[in-house]
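Trainee: Test case, fold it:
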Amino acid sequence: MNGEEVVLSLDEGTTGATAIAVGIDGEVRGKGYEEIAQHYPRPGWVEHDATDIWSAVQTSVRQALDAAGAKPSDVRAVGITNQRETLVLWDKETMQPISRAIVWQDRRTADECTRLRAAGHEHRVREITGLVLDPYFTATKYAWALKHIEGAGEAAAGTVDSWLIARLSSGRDHVTDASNASRTLLFAISSGEWSDEMAELFGVSLRNLPRIADSSGHISTTDPDAFLGIQAPIAGVAGDQQAALFGQACTKDGMAKNTYGTGSFVLMQTGKRRVASGAGMLTTVAWRRAGELSYALEGAIFITGAALQWLRDGLGIIASAGEAGPLAASVPDAGGVFLVPAFVGLGAPHWDPYARGTIVGLTRGSGRAQLVRAAVESMAYQTRDVIDAMERDTGQRLTELRVDGGAAVMDVLCQLQADLLGIPVRRPRQTETTALGAAFLAGLGAGLWTDADLARLWKLDREFEPTLSRDQADALQSRWRQAVERSRSWERPEEALPDNQ
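Mentor: You can find the predicted model right below:
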């Protein structure tokens, strides 16, 4: 093999598509990025145009290959990682979406989840799927689509990975991996198959859902006529947070990572153990390799980095997200200001779809820097809430936290995270570990790497040691939790969607 050969990783996120070309030595040779438009047709609704997603993926791939000086024939394997839970519906013949995709952040089915919970279904749903009844997951989105979108009953249905594989293979393959399937509320986490019982509960059919495959191995093959002249095996697929866990080399029981992206997602590897949470965590599939499932506990925080986008786009307080770190670091603290970014409700450990964004503690001395710092600090406070809950569930104390995602470049965030948790926070040299995880899965699946290579592929950039006393950290966290309580149950269910649609 020569240095020109690459593994191509497609990372289709909530705000844009990233592609990286990874050399056989595990180093990133080239990167591309293309933003995708967000659509908010009603309060609480979030949609994407699936055609925009496909276009953005192709654009980012062209950029990555150009930056790497690689040709289509140099691509040895393709990995895919994606925003999870988002529902895409498309015509099986024309390969065109029949409606906009319903994004994971979308809350239009909050009332339906409340109804199912009131009917006593939550325990059984948790038992079968490892998840909770929340609009976040795919099943209630699919049920809504079957009632409200013409042609949904005959359309191919899947998450974003399935949509991309369908396009990459010119419609030949309708497939997903176990990690993405486990996020739908339609997957039996013990057997690793679609659940007839859950399909009946949610009122959906399984016949148009994809086949479930391993996360690493031969999954499909790209059609060069459909995909920029690239013909290569699709050999790695995982939901974005599971891919980040793999990219962080958290393959041993008890290792954990947090990805600071649009939202933040803490995952703790539990190996073959399915840990049932009593503290608002999700039990999820980490990946499936050689037919064997590995599990993880997950805490899903809906809004972290997106709060900085709101400060930029909604309020105009910053011109770019890159300003947030220096501005937050320009003041010693937030001056008593707490920003709870519950713009689409609260995820773990609260699971309150009726919470709404709240800012408390404002004074005349509060300015741009304090507000930006409060937004940055909210990422660390929410992460500690989740990790505290995970430690209660597992009876294990974390010894370190590995961090990644766009906001992990902020030293001020990583230091506060270490201070609040009281453990080292370790940031790798490559913070795009989501895309790297998909590349590693693909490289392993195509036989380019072995498991023994994984540890050497992860490289430390910086370790942040805690500097606050536990009493100081606990006092800050206590004030944060007071602010969270102010945001809870703000919107009444009957006000959320006036026409109940």
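Trainee: For the rest of this, base every contact and every neighbour count on C-alpha atoms.
Mentor: OK.
Trainee: Name the residues that touch stretch 195-214?
Mentor: 125, 139-140, 142-143, 146, 154-158, 162, 174-178, 181, 185-188, 193-194, 219, 237, 287-291 (CA atoms under 8 Å, 6 or more residues apart in numbering).
Trainee: all helices for the stretch 51-200 of the chain, in order.
Mentor: Using DSSP state H, counting those that start in this stretch, the helices of the stretch 51-200 of the chain run over residues 110-118, 122-129, 138-148, 160-168, 178-181, 196-202.
Trainee: buried residues in the first one?
Mentor: Put plainly, it is helix 110-118. 110, 111, 112, 113, 114, 116, 117 (16 or more other CA atoms under 10 Å).
Trainee: Among those, which one sits closest to residue 371?
Mentor: Ranked by distance to residue 371 (CA to CA), the buried residues of helix 110-118 are led by residue 110 at 29.7 Å.
Trainee: With respect to burial, which of the helices of the stretch 51-200 of the chain scores highest?
Mentor: helix 178-181 (a mean of 31; mean count of other CA atoms under 10 Å).
Trainee: same for it, what does it pack against?
Mentor: strand 211-213, strand 233-239, strand 282-289 (3 or more CA pairs under 8 Å, 6 or more residues apart in numbering; DSSP states H and E).
Trainee: Make CSV from those strands and add distance to residue 315 and mean neighbour count to it.
Mentor: Output for these, formatted as CSV (distance: least, CA to CA, whole Å; neighbours: other CA atoms under 10 Å):
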stretch, distance to residue 315, mean neighbour count
strand 211-213, 43, 20
strand 233-239, 32, 31
strand 282-289, 33, 26
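Trainee: can you list the ones you listed in TSV and add distance to residue 423?
Mentor: Below are the helices and strands packed on helix 178-181 laid out as TSV (distance: least, CA to CA, whole Å):
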stretch	distance to residue 423
strand 211-213	37
strand 233-239	27
strand 282-289	23
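Trainee: Quick one: closest of those to residue 493.
Mentor: Comparing these under CA to CA, the one sitting nearest is strand 282-289, at 23.7 Å.
Trainee: Can you tell me how far residue 294 is from residue 20?
Mentor: Per CA to CA, to the nearest Å, residue 294 is found 26 Å from residue 20.
Trainee: Please generate a structure for the following sequence too, so the two can be compared:
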Amino acid sequence: MAGGNKRAATTGTEEPQPIPKKQIIDNGSSVQLDEKKLRQFYIGSIDQGTTSTRFIIFDGTGKPVASHQIEFTQQYPHSGWHEHDPLEIITSVEQCIERATELFIDQGHDISDIKAVGITNQRETTVVWDTNTGEPLHNAIAWPDTRTKGLVRELKARDGADALHDICGLPLSTYPSSVKLVWLLKNVDAVREAYDEGRLSFGTMDTWLLYKLNGGKERDIHVTDATNASRTMFMNLHTVEYDDKLLGFFQLDRKKVNLPNIVPSSSPDAFGALSTGRLKGVRITGCLGDQSAALVGQQGFSPGSAKNTYGTGCFLLYNVGEKPVISKHGLLATIAYDFGGKRKPVYALEGSIAVAGSGVKFLMNNLGFITHSHKISDLAASVDDNGGCVFVTAFSGLFAPYWIDDAKGTIFGITQHTERGHIARATLEATCFQTKAILDAMELDSGHKLAELAVDGGMSNSNLCMQTQANIIGIPVDRPAMRETTSLGAAIAAGFAVGIWKEFDELKEINQLDRMIFKPNVSKEESAKMFKKWGRAVEMCRGWLATDEANGENDF
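Mentor: Next up, the predicted model:
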């Protein structure tokens, strides 16, 4: 969108208008849904995200009927550090459950109508606690945290580093839980002492939630689902079990650290039940990492289907079927979902973008450009294009497919002509460009070109952003009317376990009404020109940090 060429469909105050997606009456399914019956069953969904916690109650048709959301404290003790208080997060979950349930009861429903609860969570975020007391030993280290830059460089030089990717599907970076745990062991005395004495419990956020919601030490539920386990670098992607070679590489003794048991994402008994509150005794029967949950919520059950979630970060998952595809082009291989029983785990290729909605928050909180996140579209639409600005939002380096850890956020092309609106546009475009880079890599890895992209998450609310996305990737963008697909995915996993749904065919009509399609409205040549300029900006920001800075020596 550089240059100054005006296109009425995407510029000025004229908001882009998507095309309604026609409802498919005959979807080839032989399953006849009893909607009247399904509306009598309800499932609760805990959505524990990076910046907020939600609890949403869905009926059996996938319609949300009650919800509550609470934002919690983001802690940044030093440059590049990002932490959460594990106890504050538990409190936020419990409060959301109580308040959403109150709304549910006020509507005339009975608590007994809620048949199960599912959990979806921010992934990679690492929690450690004392096995004997159940108390956390340190703040949770959040997934975007980059304090481990120096450690990652050391690990990459260690013998065996090159073999890890083929085993676990993840590259060595600041992203996975493994390096966060190793950092804690090296730098926090209380964590090291607990490890040496064999009383250190480790988990990602799902494990911590399940442990505490079940009553903590009393019931000692210590589990994780396969999607979350696949983000630790401790699990063999092919066997779906912890791998001694991986643990050995990180110099971890399994006798000294309590790792959660790996279970399917949908299970009637593995996750226990809520131990307190209005929903005491209700079983927790589903658990999925947030991006896997969004793929399930978008009904991405067929190989070749894909979704992109525009949240704090941006995450594109592409279903590759029942065998993992180890990327040769900078992507992650991960478990998409595992519904247990006689079903095999389903795998995905994933591209992870560290900064999406957090870039909008940066403009709002740090620079004062806007007063509310949803105002970003209005500001971006106040100008015809980006005015020549390109914003590489490398606040935490760049994730897939670049994996550049020595970059920082950089704005190119600023002149006296530059206005806030130009930077707002460039911020939205940064996520769209990185999505294009990921799709290109997925096409190379899979051998197939995506026909359309299903989207959800906060930034997908912006028509301007989604039209820009369609223009940059050159394929239609498909947006649902109900965009709580992450929460819906956790509800679907929980519902499967208790028999509300039994086959994937039964889900084909869920959340399909009033979907909108954004079709590209610029030429392929113009799109390629925009992407080439972005690529030049990425290369120019590479190596911004000197070696000692990239190693973290100046971070604290």
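Trainee: overall similarity of the pair, as a TM-score.
Mentor: Once superposed, the chains reach a TM-score of 0.96 (TM-score structural alignment, normalised by the length of structure 1), with 500 aligned residues with a CA RMSD of 1.7 Å.
Trainee: Comparing residue 294 and residue 20 of structure 1, which residue is more hemmed in?
Mentor: Set residue 294 of structure 1 next to residue 20 and count neighbours by other CA atoms under 10 Å: residue 20 wins out with 30 against 21.
Trainee: list the contacts for that one?
Mentor: 8-10, 28-32, 61, 64-65, 435-436.
Trainee: I'd guess it is in a strand, am I close?
Mentor: Yes. Assessed with DSSP: H, G, I helix; E, B strand; the rest coil, residue 20 of structure 1 lies in a strand.
Trainee: Nearest spatial neighbour of the counterpart of it in structure 2, chain-adjacent residues omitted?
Mentor: Superposed on structure 2 with TM-score structural alignment, residue 20 of structure 1 falls opposite residue 56. Leaving aside its chain neighbours, residue 56 of structure 2 sits nearest to residue 67 (4.2 Å; criterion: CA to CA, 6 or more residues apart in numbering).
Trainee: tell me the SS of the counterpart of the one you found in structure 1?
Mentor: Matched to structure 1 by TM-score structural alignment, residue 67 of structure 2 sits across from residue 31. Using three-state DSSP, the structure places residue 31 of structure 1 in strand.
Trainee: Could you report the separation of the residue nearest to residue 56 of structure 2 from residue 160 of structure 2?
Mentor: From residue 67 of structure 2 to residue 160 of structure 2 the distance is 47 Å (CA to CA).
Trainee: Which one of the two is surrounded by more residues?
Mentor: residue 67 (22 against 13).
Trainee: Make sure that one is actually in contact with residue 53.
Mentor: No. Shown here, residue 67 of structure 2 and residue 53 do not form a contact pair, counting by CA atoms under 8 Å, at 10.6 Å.
Trainee: where do the contact lists of these two overlap?
Mentor: What both residue 67 of structure 2 and residue 53 touch, as defined by CA under 8 Å, 6+ apart, is the set residue 96.
Trainee: Could you pull out the strands in the stretch 351-500 of structure 2 for me?
Mentor: For the stretch 351-500 of structure 2, the strands defined by DSSP state E, counting those that start in this stretch occupy 390-392, 410-412, 453-456, 477-479.
Trainee: Turn those strands into JSON lines, including distance to residue 321 of structure 2 and mean neighbour count.
Mentor: Output for those, formatted as JSON lines (distance: least, CA to CA, whole Å; neighbours: other CA under 10 Å):
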{"stretch": "strand 390-392", "distance to residue 321 of structure 2": "33", "mean neighbour count": "27"}
{"stretch": "strand 410-412", "distance to residue 321 of structure 2": "38", "mean neighbour count": "16"}
{"stretch": "strand 453-456", "distance to residue 321 of structure 2": "18", "mean neighbour count": "24"}
{"stretch": "strand 477-479", "distance to residue 321 of structure 2": "22", "mean neighbour count": "26"}
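Trainee: Turn these into JSON lines, including distance to residue 325 of structure 2.
Mentor: Converted to JSON lines, these look like this (distance: least, CA to CA, whole Å):
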{"stretch": "strand 390-392", "distance to residue 325 of structure 2": "29"}
{"stretch": "strand 410-412", "distance to residue 325 of structure 2": "33"}
{"stretch": "strand 453-456", "distance to residue 325 of structure 2": "20"}
{"stretch": "strand 477-479", "distance to residue 325 of structure 2": "25"}
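Trainee: Indicate which one of these is closest to residue 532 of structure 2.
Mentor: strand 390-392 (11.3 Å).
Trainee: sorry, back to before: show me what contacts the residue nearest to residue 56 of structure 2?
Mentor: Here residue 67 of structure 2 is in contact with 54, 55, 56, 57, 96, 99, 100, 101, 103 (criterion: CA under 8 Å, 6+ apart).
Trainee: Could you measure from the residue of structure 1 most remote from its centre over to residue 68 of structure 1?
Mentor: Of all residues in structure 1, residue 364 has its C-alpha farthest from the mean position, at 37.1 Å, by CA atoms, centre = their mean. To residue 68 of structure 1, residue 364 of structure 1 is 51 Å away according to CA to CA.
Trainee: got it, and residue 218 of structure 1?
Mentor: In terms of CA to CA, residue 218 of structure 1 sits 25 Å off from residue 68 of structure 1.
Trainee: for residue 192 of structure 1, same thing?
Mentor: 38 Å.
Trainee: do residue 24 of structure 1 as well
Mentor: Taking CA to CA, one finds residue 24 of structure 1 at 13 Å from residue 68 of structure 1.
Trainee: Please say which position in structure 1 residue 532 of structure 2 maps to.
Mentor: Matched by TM-score structural alignment, residue 532 of structure 2 corresponds to residue 478 in structure 1.
Trainee: what's around residue 404 of structure 2, how many residues?
Mentor: 19.
Trainee: what residues are up against the nearest residue to it once chain neighbours are set aside?
Mentor: Leaving aside its chain neighbours, residue 404 of structure 2 sits nearest to residue 398 (5.0 Å; criterion: CA to CA, 6+ apart). Each residue near residue 398 of structure 2 by CA under 8 Å, 6+ apart is listed here: 353, 354, 404, 405, 407.
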